[in-house]
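Undergrad: when you get a sec, could you give me coordinates for this:
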Amino acid sequence: MERTLDRLGRTTARHPWLTLAAWVVSVLALLGVAQVSGGAFVPMLLFAVLFGLSMDYEVFLLSAVKEEYDSGHDAQRAVVVGVDSTGRLITAAAAIMTVVFLSFVPIEDTSIKMIGIGLATAVIIDVTVIRLVLGPAVLSILGSAAWRRWPGRRHPESQPAVGDHSKRQGDPTPCHF
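TA: Here you go, the predicted model:
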């Protein structure tokens, strides 16, 4: 039993969207909405769609914060300016998607209802809790350490300029086929 709980905990930590999707489907089943056979694909579909949507938000938010940090602001100020410049757009996009996903609810097919309610719920949680609260909080706590050069990561100055084909010391000899 202890091994099973340990594996469940690791899965939850590594794949929070899959866990959220499973919880949403379980709650819908308790409410009587999800009492249909063949709905086993819904958690995986929710996971795939939500992963794609959340990465768009994350890249947009982090690129705005990184641009502010690179322009000379300290890390704390970069987070404030980055969230301020992207927060309204992210929230508006989430509101539009939530309304679209909730429009699936009147459809008679129970699987479509589950997908609509699951996606709407997850988008609201993702935008409010993760993207606009936890993400900026972690960046603020890390400060400039969030943007420093980590081992194994190339620094932008060490990369060749676009179109620079001159040989650098240590570059392997190119292969010609």
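Undergrad: only C-alpha atoms from now on, for both contacts and neighbour counts.
TA: OK.
Undergrad: would you map the strands across this structure?
TA: Assigned by DSSP state E, the chain shows no strands.
Undergrad: distance between the ends of stretch 64-84?
TA: With CA to CA, to the nearest Å as the measure, stretch 64-84 spans 10 Å from end to end.
Undergrad: let me redo that: stretch 28-43
TA: Using CA to CA, one end of stretch 28-43 lies 12 Å from the other.
Undergrad: tally of neighbours for residue 18?
TA: 20 (other CA atoms under 10 Å).
Undergrad: before we compare anything, build this one as well:
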Amino acid sequence: MRKLIMWNVITLDGYFEGETNWDLSFHGLVWGKELEELSLKQLRSADMLVFGATTYLGMANYWTNAKEDEGEVAKFMNELPKIACSSTLKNADWNNSRITKDAVNEVSKLKKEGNGDMYVFGSGILSASLMKANLFDEYRLCIAPVFLGKGRRLFLEGIPNQKLNLIESKPLSTGGTLMTLIPK
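TA: As a prediction, this is how the structure comes out:
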């Protein structure tokens, strides 16, 4: 059975994006060799990536035009199977992609069909839907040491009360902190 894992970089005040789509400038505060190695480890364990519409379009644009120094990460991002969860997208042209209009039912079904990990990157609205359906098996967060003050929060109002167990907490040499949590 697949595990559904959320992976996000967030600010200390809970933002995963600045005021505009793809304002991820705070990622530079925590990016370094440790996060690059974690990214590769996660992608090697993945057999599917799951995105909301906005994140899918942004990731597709970025990774299909990635520079050569993105190397192995770009290879995984472009080759892994991807699900775009959207009621508005008409096309999913990024390699190995398809669209589902019913994210909760599709992800629930897909969790039962494979053995690798499924990752949700970004995708705040989708993540809230999956959290409300209690589908996440694990949360992996990198906390950037900054108060952004404005932007899009990852954890939206209306998410059900859920207790979590902290499995790992690891400081990074860049000043960020990695946290891995699972539902109790």
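Undergrad: report the TM-score for the pair.
TA: Aligned and superposed, the two chains score 0.24 in TM-score terms (TM-score structural alignment, normalised by the length of the first structure); 75 aligned residues with a CA RMSD of 5.4 Å.
Undergrad: what's the neighbour count on residue 116 of the first structure?
TA: 23.
Undergrad: burial of the residue lying closest to it once chain neighbours are set aside, as a residue count?
TA: Excluding the flanking residues, the one nearest residue 116 of the first structure by CA to CA, 6 or more residues apart in numbering is residue 101, at 4.5 Å. Residue 101 of the first structure has 20 neighbouring residues, counting by other CA under 10 Å.
Undergrad: hmm, residue 101 of the first structure is touching residue 123, no?
TA: No. The pair residue 101 of the first structure / residue 123 is not scored as a contact, 9.4 Å apart, by CA atoms under 8 Å.
Undergrad: once you drop chain neighbours, what's closest to residue 153 of the second structure?
TA: Spatial nearest neighbour of residue 153 of the second structure, chain neighbours left out: residue 15 (4.1 Å); criterion: CA to CA, 6+ apart.
Undergrad: I misspoke; the intended subject was residue 166 of the second structure.
TA: Nearest to residue 166 of the second structure is residue 181, by CA to CA, 6+ apart, at 4.5 Å.
Undergrad: so residue 16 of the second structure: helix, strand or coil?
TA: Under the three-state scheme (DSSP: H, G, I helix; E, B strand; the rest coil), residue 16 of the second structure adopts strand.
Undergrad: and residue 57 of the second structure, that's in a helix?
TA: Yes. Residue 57 of the second structure sits within a helix when classified using three-state DSSP.
Undergrad: so what's it up against?
TA: Listed by CA atoms under 8 Å, 6 or more residues apart in numbering, residue 57 of the second structure has no contact partners.
Undergrad: quickly note the distance from it to residue 105 of the second structure.
TA: Counting by CA to CA, the separation of residue 57 of the second structure from residue 105 of the second structure is 22 Å.
Undergrad: now swap in residue 4 of the second structure and tell me
TA: For residue 4 of the second structure, the distance to residue 105 of the second structure - CA to CA - is 13 Å.
Undergrad: okay, these two: which has more neighbours?
TA: Neighbours per residue (other CA under 10 Å) separate residue 4 of the second structure from residue 105, with residue 4 holding more: 25 against 12.
Undergrad: isn't residue 50 of the second structure up against residue 83?
TA: Yes. Residue 50 of the second structure lies in contact with residue 83 (CA under 8 Å); the separation is 4.9 Å.
Undergrad: neighbour-wise, which of those two wins?
TA: With neighbours defined as other CA under 10 Å, residue 50 of the second structure and residue 83 compare such that residue 50 has more, 27 against 24.
Undergrad: does residue 75 of the second structure sit in a helix, a strand or a coil?
TA: helix.
Undergrad: can you count the residues close to it?
TA: Burial of residue 75 of the second structure is recorded as 14 neighbouring residues (other CA under 10 Å).
Undergrad: that one and residue 55 of the second structure, how far apart?
TA: Distance, residue 75 of the second structure to residue 55 of the second structure, by CA to CA: 18 Å.
Undergrad: surely residue 39 of the second structure is in contact with residue 74?
TA: No. The criterion here is CA under 8 Å, and residue 39 of the second structure misses it with residue 74 at 10.7 Å.
Undergrad: more crowded one of the two?
TA: Shown here are residue 39 of the second structure and residue 74; by other CA under 10 Å, residue 74 has more neighbours (18 against 14).
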